[in-house]
Every structure is written in structure tokens, then in C-alpha cells.
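Undergrad: 3D model of this:
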Amino acid sequence: MGSDGTDAFLEMLAAERGAALNTIRAYARDLADMGQALHARGLTALEVGEGDLREYLSGLARQGLAPRTQARRLSCLKQYFLFLAREGMRPDNPAALLDAPRLDAPLPRFLSEGEVTALLDACEPEADATPARRRRLLMARAALEMLYASGLRISELLSLPRRALDAAPGMMLVRGKGGRERMVPMSARARAAARALMDMDAGRESPYLFPGRGGAQPMTRQGFDRIMHDVALRAGFDPARLSPHVLRHSFATHLLAHGADLRALQVLLGHADIATTQIYTHVMLDRLRDAVTRHHPLAQAADGAE
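TA: Next up is the predicted model:
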């Protein structure tokens, strides 16, 4: 499929945008699917028109693909055809005016502050716990403290080098999406939990704060999920309610509930666009109502009249 620019497009995503390997693979699958559909109609990506693409996308809907999958597929096509136009492989971008399916933005799932405390308490090892058991719970405690204290993505947490804690006091250097680095605050409790894990792992030769087996690679997402599953059961939770993203949502929700600014939250979460952060504005509704009730002169007058 190289003659239609797909190879060059995927190489650009990796080299210039720092796209993750899973993203590149997903885009390759999306373009291959489109290529097969166009080939069945005697077309190629270099000659397809806007109407042809609309028909292709309508076919995805008829196949029962979820709206979010359709939207991702369209995002891929828009970027791909824009690339072809910029590289002079096409005179136009036939995907420029295509609209994505309407998505209902689900409210983020999060834990209560009491539930987070219960999870952290569940990481306390039993008096007769084996060294391996103690280390597993110590790793769980460090991970939970750091995820909840900073709102890190799980990929950011597991790829942390041991030297990440060597940044300015109270801060930690994180490499996020697209290789972008940012400094995030890290609470004293979270740092202490991470240091305790590092002390226990002092004899392990690994550059990672959360090493996998052998130490040469970081812990896998699957390995981390198993640890979270065990902690959830110890805390009396349904394990399906606990995930790294739920902890990230809990971090954001609780910060806003205690008066944090949405722009500050955007920086902490590493969102490139404030629109992504706005999914958390549901938390601010009660604060906004309270602010109007307490500070708006007409609201106060109405209260006094009752």
C-alpha cells in the first residue's frame, strides 16, 4: 500500500508527532480497511472523492460500528488525506468537510474521597506477610498514592524512571503523550511511598520505578491490573470499579470540588486542549450555584424577602 502514501503517513506520525505504537497500528488497520473498501469499488485513495468517503463512512454505521469507533476512523482519514494534499499526492482533501458522528460524552467515573482512603488502607500488609507479599502491597501503595496525587496516566506512571523523583522538591518530571514533558506536583505522602518501594528494590538492577520481571522493562499494564484487582478485593470493592483512569478522574474531580481552577487542572493532566478538561465541569455545578447564591446581589435580596 506504499504507493498511496500510507507508509509515508505512518512514518510521519511516528517521527514528527511521536505517536504511540498502538496508535500507529490502529491507523494502519483503519487505512487498510478503507483501502479494501475502495478497491472493491475500483477506486484508490489518490482518486476517491468526498461522496465516496461519505458512502464508506455510512457503510461503517450500517455495519454497527460504535460512534466512537467511527469518529476515530474519520479522524484517521482526515489526517491521512490532509497529508496527501500537503505532500502533493492529491490536489485536494476529500475528507475536509466530513462530519463525525455525534457522541454522547459520558460523565467520568470516579471514587469518593472515603473510597480512595479505603484503598490506600488496604495496601497495609499483614504482620505475617511474606517479603514478596510486602513488596507487592508496597508497590500498590506507591502506585495508588502517585496516581491519586498527580492524575498521571497509567502509561506515564509505569514508564517513570527511578530518577523521576530527583526533580525539584515536591515536583516530578513526567513524559506524556507525544513525548511532551511536564512537571507535576507530588505530595509528600506519595513521594514517601515511592521512596519506600525504591528502598525495598535497592538490590534490583532496573532503571524503572515500577520494574517488570527481570527489571529490563517496566511493569506491564496487565501486571499492574492484577495488583489493582487484589487491592480492590482487599478493600471490599468490585474490581471493575477500579482502574488507573478512574483514579485519574478521581484526582481531577476532587481537586475541582476543593476549589481548583480548570486551567490549572488542564496543565496538571497534560491536556493539550482545554475542551478535554471540560468533561469535569459537572463537578463545579454545585460550587457555581453556591457562588451565585452567596455573592449575587439579587439572589441575596430574594433570600431576604422569603
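
Undergrad: Only C-alpha atoms from now on, for both contacts and neighbour counts.
TA: OK.

Undergrad: Determine the three-state secondary structure at residue 225.
TA: Classification of residue 225 using DSSP: H, G, I helix; E, B strand; the rest coil returns helix.

Undergrad: burial count for the residue nearest to it when sequence neighbours are not counted?
TA: Distance criterion CA to CA, 6 or more residues apart in numbering; nearest residue to residue 225, sequence neighbours excluded, is residue 243 at 7.6 Å. Neighbourhood size, residue 243 [other CA atoms under 10 Å]: 18.

Undergrad: do residue 166 as well
TA: Residue 166, neighbours per other CA under 10 Å, totals 12.

Undergrad: just residue 259 next, same as before
TA: 10.

Undergrad: same question, the one 10 residues further on
TA: Using other CA under 10 Å, the number of residues around residue 269 comes to 21.

Undergrad: In space, what's closest to it - neighbours in sequence excluded?
TA: That would be residue 151: by CA to CA, 6+ apart, it lies 6.0 Å from residue 269.

Undergrad: ok, so what distance separates that neighbour from residue 171?
TA: Per CA to CA, to the nearest Å, residue 151 is found 13 Å from residue 171.

Undergrad: In terms of neighbours, single out the busier of these two.
TA: residue 151 (27 against 19).

Undergrad: Tell me if I'm right that that one and residue 254 touch.
TA: No. Look at residue 151 against residue 254 with CA atoms under 8 Å: they stay out of range, at 10.7 Å.

Undergrad: Residue 156 sits in which helix or strand?
TA: helix 154-158 (DSSP states H and E).

Undergrad: Identify all contacting residues around that helix.
TA: Helix 154-158 has contacts (CA atoms under 8 Å, 6 or more residues apart in numbering) with 143, 146-147, 174-176, 208-210, 218-221, 244-245.

Undergrad: What segments of the stretch 201-306 of the chain are helices?
TA: For the stretch 201-306 of the chain, the helices defined by DSSP state H, counting those that start in this stretch cover 221-234, 244-257, 262-269, 274-277, 285-295, 297-305.

Undergrad: so which of those helices is the most packed in?
TA: Among those, ranked by average contacts under mean count of other CA atoms under 10 Å, first place goes to helix 244-257 (a mean of 21).

Undergrad: tell me what that helix is packed against?
TA: Helix 244-257 makes packing contacts with helix 131-150, helix 262-269 when contacts are defined by 3 or more CA pairs under 8 Å, 6 or more residues apart in numbering; DSSP states H and E.

Undergrad: Generate a markdown table for those, with distance to residue 197 as supplementary columns.
TA: Listed next are the helices and strands packed on helix 244-257 as a markdown table, based on distance: least, CA to CA, whole Å:
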| stretch | distance to residue 197 |
| --- | --- |
| helix 131-150 | 6 |
| helix 262-269 | 24 |
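
Undergrad: Among the ones you listed, which comes closest to residue 80?
TA: Ranking the helices and strands packed on helix 244-257 by proximity to residue 80 (CA to CA) places helix 262-269 first, at 28.0 Å.

Undergrad: To compare against the first, here's the next sequence to fold:
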Amino acid sequence: MNSSQITQLLEVCDVQEKTIVLLIVDSGSRRQEVCNLKIGDVQIENGMIRVVLSKGNKDRIVFIGQATINAILDYLPDFNYRDKESPLFKTKNGKPFNGDRMQKMFLRLSKQSGIKVTPHMLRRSFATLSLKFGMDMVSLQMLMGHASIETTRRYIQLLSDDLQNAQKMQAPLIG
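TA: Coordinates of the predicted model:
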């Protein structure tokens, strides 16, 4: 997904859905990692999130920007006064968000926005956009929680325009 598609998707989101979409695309977190987040895992003051026991039973740190921090504060205005062990995301009836619920949410958002979207597509967008805006592969690998840089490479989806522009800027014989 590109930036304009993400913007189009956000236009049909409610406050919780917007927070989830921004969190995934801003941090590269996996669907289940987002479902498992507790309020205490998020440090609003510095945009740091502790992902506990992610894939491979490893903890890692990811970061979010101001837009995602603002979305969390819009979603939970009393964030700092909530129980730190409480799930960050809950269903309308108060149960912790789970993978099935999130999958249904993304099916509905796909239909409403006219853009096919899954949490995994947003994770791939994080990887692609991060690289496009200058992040190095090793940092990206660490943020995504990949054991191998080859796994990270498979996530990268450079558009042909990006490749053409890179070639024009770097190729030695372009005149």
C-alpha cells in the first residue's frame, strides 16, 4: 500500500480502527502483537512500545511517531490513568481484541474503503516506506523482529518508479 491508499483507508476508520492502522503502519508490528499490547507496554512520552514475546518468543522495542501517539490519546484520553495491565485494544463489550476480531475489522475496512487491506499488508507498507525514506536494512530488520536480513528483504516491495528513480540517480552511465 502506498501513502495515498493508507490515507484513503484512514478516512473510513473510527477512532479505534484509526489507532490500530496507524500503529501497524508506523511500527511494523504484527497483527497478534497489536492484539497482545497492554497499556503499560506503550510509553507515550517517547513513542516507544515494548512488544512482549513476539514471534520466536523474543521481546523487542518499536517506535511510533506523533500522529500515532495522538491517535492513541484520542482513543484513550485518560491513557495515563488506566490500569497498565489492561489490554490497549478491547472490543465494544470490553473483551481483549483478538486476531479474529481484527481480521473482521480489516475485511469491513476493505469493503468500506474500496482498498484491499490486511494487517500484513500494512506491515509490508511499513517496511517499504521505511526503506524508501532512508532507513537502513539492519535497523529495519531489528524493528521488524526478523532473525535474518533475508526475511526482511522479502518484505520490501519497491515500486518500479522507485527503482527507476534510484537507477537514474545512481547509475554511472545515465546522461
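
Undergrad: how long is stretch 48-67 of the second structure end to end?
TA: Start-to-end span of stretch 48-67 of the second structure (CA to CA) is 13 Å.

Undergrad: any idea how far the residue sitting nearest the centre point of the second structure is from residue 92 of the second structure?
TA: When CA atoms, centre = their mean is applied to the second structure, the residue found nearest the centroid is residue 24 (1.7 Å). Remark: distance between residue 24 of the second structure and residue 92 of the second structure (CA to CA) = 21 Å.

Undergrad: With residue 172 of the second structure instead?
TA: 58 Å.

Undergrad: now residue 49 of the second structure
TA: 24 Å.

Undergrad: Please say which of those two ends up with more neighbours.
TA: Using other CA under 10 Å as the criterion, residue 49 of the second structure and residue 92 rank with residue 49 on top: 21 against 8.

Undergrad: Which residue, other than its chain neighbours, is closest to that one?
TA: Using CA to CA, 6+ apart, the nearest residue to residue 49 of the second structure is residue 42, at 4.6 Å.

Undergrad: same deal with residue 79 of the second structure?
TA: residue 73 (6.5 Å).

Undergrad: And residue 149 of the second structure, by the same measure?
TA: Once flanking residues are discounted, residue 149 of the second structure sits nearest to residue 141: 5.9 Å by CA to CA, 6+ apart.

Undergrad: check contacts around the one you found.
TA: So residue 141 of the second structure contacts 147-149, 152 (CA under 8 Å, 6+ apart).

Undergrad: residue ranges of the strands in the first structure, please?
TA: 171-175, 181-185 (DSSP state E).

Undergrad: contact partners of the last one?
TA: So that's strand 181-185 of the first structure. Contacts of strand 181-185 of the first structure (CA under 8 Å, 6+ apart): 149-150, 170-176, 268, 270.

Undergrad: With respect to residue 134 of the second structure, which of the contacts of residue 141 of the second structure is nearest?
TA: So of those, ranked by how close each gets to residue 134 of the second structure (CA to CA), first place is residue 152, at 15.0 Å.

Undergrad: Distance of the alignment partner in the first structure of the closest one relative to residue 264 of the first structure?
TA: Aligning on TM-score structural alignment places residue 152 of the second structure opposite residue 277 in the first structure. Look at residue 277 of the first structure and residue 264 of the first structure: by CA to CA, they are 10 Å apart.

Undergrad: ok, so what distance separates the counterpart of residue 97 of the second structure in the first structure from residue 16 of the first structure?
TA: Taking TM-score structural alignment for the superposition, residue 97 of the second structure sits opposite residue 219 in the first structure. From residue 219 of the first structure across to residue 16 of the first structure, the span is 27 Å (CA to CA).

Undergrad: what's the neighbour count on the alignment partner in the second structure of residue 169 of the first structure?
TA: Matched by TM-score structural alignment, residue 169 of the first structure corresponds to residue 46 in the second structure. Applying other CA under 10 Å, we find 12 residues neighbouring residue 46 of the second structure.

Undergrad: Can you give me the separation between residue 46 of the second structure and residue 66 of the second structure?
TA: Taking CA to CA, one finds residue 46 of the second structure at 9 Å from residue 66 of the second structure.

Undergrad: And residue 85 of the second structure, by the same measure?
TA: Taking CA to CA, one finds residue 85 of the second structure at 23 Å from residue 66 of the second structure.

Undergrad: How about residue 52 of the second structure?
TA: 22 Å.

Undergrad: The residue mapped onto residue 119 of the first structure from the second structure: neighbouring residues, count only.
TA: Under the alignment (TM-score structural alignment), residue 119 of the first structure pairs with residue 9 of the second structure. Using other CA under 10 Å, residue 9 of the second structure is surrounded by 21 other residues.

Undergrad: Name the nearest residue to residue 9 of the second structure, sequence neighbours excluded.
TA: residue 113 (5.5 Å).

Undergrad: I'd guessed that neighbour sits against residue 6; true?
TA: No. Here residue 113 of the second structure does not reach residue 6: they are 9.9 Å apart, not a contact under CA under 8 Å.

Undergrad: separation between the residue mapped onto residue 113 of the second structure from the first structure and residue 115 of the first structure?
TA: Under the alignment (TM-score structural alignment), residue 113 of the second structure pairs with residue 235 of the first structure. To residue 115 of the first structure, residue 235 of the first structure is 9 Å away according to CA to CA.

Undergrad: between the two, which one's more packed in?
TA: Each of residue 235 of the first structure and residue 115 had its neighbours counted (other CA under 10 Å), and the higher figure belongs to residue 235 (18 against 14).

Undergrad: contacting residues for that one?
TA: Here residue 235 of the first structure is in contact with 118-119, 121-122 (CA under 8 Å, 6+ apart).

Undergrad: what number of residues lie near residue 29 of the first structure?
TA: Using other CA under 10 Å as the criterion, residue 29 of the first structure is surrounded by 13 other residues.

Undergrad: Show me what it aligns to in the second structure.
TA: Counting by TM-score structural alignment, residue 29 of the first structure has no partner.

Undergrad: Report the contact partners of residue 29 of the first structure.
TA: Residue 29 of the first structure neighbours (CA under 8 Å, 6+ apart): none.
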